[in-house]
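>>> Generate coordinates for the sequence data below:
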Amino acid sequence: MRLFALSSVLIASLCGIQSANAANIYAGHAIAAAVCAQCHGIVNPSAGAPFPPLAGRDAEYLKSALKQYRDKTRESDIMNNIAGSLSDKDINNVIAYYSRLKP
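The predicted model follows:
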């Protein structure tokens, strides 16, 4: 019985740790609406926009691209400045938001 109680507490604490580190799609939406949507749109950019829509894009691709822009190993004057202001947490939140949208 004591082992069962101990394992229950351990499992509950591990679940809490995982959710504390999980990305926040609501924070991602706020960043996307304030920063990304002007060029990339939320779901679809305006007709004829030269920037790709981000909705539904692969999470690993988005993460890699944003970190490369932030670190200036991928060059774009606009994106280097925008991504340069994002923390890892911000990037994870934006990715969580955009990758869950339907294209």
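>>> Please make it C-alpha for all contacts and neighbour counts, starting now.
Will do.
>>> Buried residues, the helix or strand hosting residue 68. List them.
Per DSSP states H and E: residue 68 is located in helix 59-71. When neighbours are counted by 16 or more other CA atoms under 10 Å, the buried residues of helix 59-71 are found to be 59, 62, 63, 65, 66, 67, 68, 69, 70.
>>> To compare with the earlier structure, here is another sequence to fold:
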Amino acid sequence: MSADILQFLKNKFMDELEEAEEEHPPPHDIPLHSYFLQIRELLETKSLTPSTGMKDCLYDLSIALTDCILFLEKRKMKINKDSSQGQGQGQGAKARPLLSA
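Below is the predicted model of the structure:
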């Protein structure tokens, strides 16, 4: 059963990383993306057994990936919000009539 949990956590990380890469295509803005790629390569070659003691690491890895994706999405939302506010201010300035002395 312990081996099943390890395999589930490994697959969960791999699926989440693949999904994040599809949602945020190259150039990847995913924070720490190169590290996640290295970890994925390692996990693809490593066989997981209950004695490897990787359960906590896989939990932490999945949480770290989720945190990075949330950070990326919040950053993109802030950039979009800031750019839309900037456009609104620019339009407001153009609409004001010039006062003549």
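>>> Quick check: TM-score for this pair?
Aligned and superposed, the two chains score 0.30 in TM-score terms (TM-score structural alignment, normalised by the length of structure 2); 40 aligned residues with a CA RMSD of 2.3 Å.
>>> picking that back up, tell me which other helices or strands the helix holding residue 68 of structure 1 touches.
For helix 59-71 of structure 1, the packing partners by 3 or more CA pairs under 8 Å, 6 or more residues apart in numbering; DSSP states H and E come out as helix 77-84, helix 88-100.
>>> neighbours of residue 8 of structure 1, just the number please.
By the criterion of other CA atoms under 10 Å, residue 8 of structure 1 has 12 neighbours.
>>> who's in contact with it?
Neighbouring residues of residue 8 of structure 1 by CA atoms under 8 Å, 6 or more residues apart in numbering: there are none.
>>> I'd like the distance between it and residue 14 of structure 1.
Here the criterion is CA to CA, to the nearest Å. By it, residue 8 of structure 1 lies 10 Å from residue 14 of structure 1.
>>> next one: residue 2 of structure 1
Using CA to CA, we find residue 2 of structure 1 at a distance of 19 Å from residue 14 of structure 1.
>>> who's more crowded, these two?
Remark: of residue 2 of structure 1 and residue 14, residue 14 carries more neighbours, 12 against 7, as counted by other CA under 10 Å.
>>> mind checking how far the longest helix belonging to structure 2 is from the chain centre?
Counting by DSSP state H, the longest helix found in structure 2 is helix 55-95. Distance, stretch centre to chain centre, for helix 55-95 of structure 2: 10 Å (CA atoms, centre = their mean, to the nearest Å).
>>> just checking, what packs against it?
Under the contact definition 3+ CA pairs under 8 Å, 6+ apart, helix 55-95 of structure 2 sits against helix 2-23.
>>> In the helix it packs on, which residues are buried?
6, 7, 9, 10, 13, 14, 17, 20, 21.
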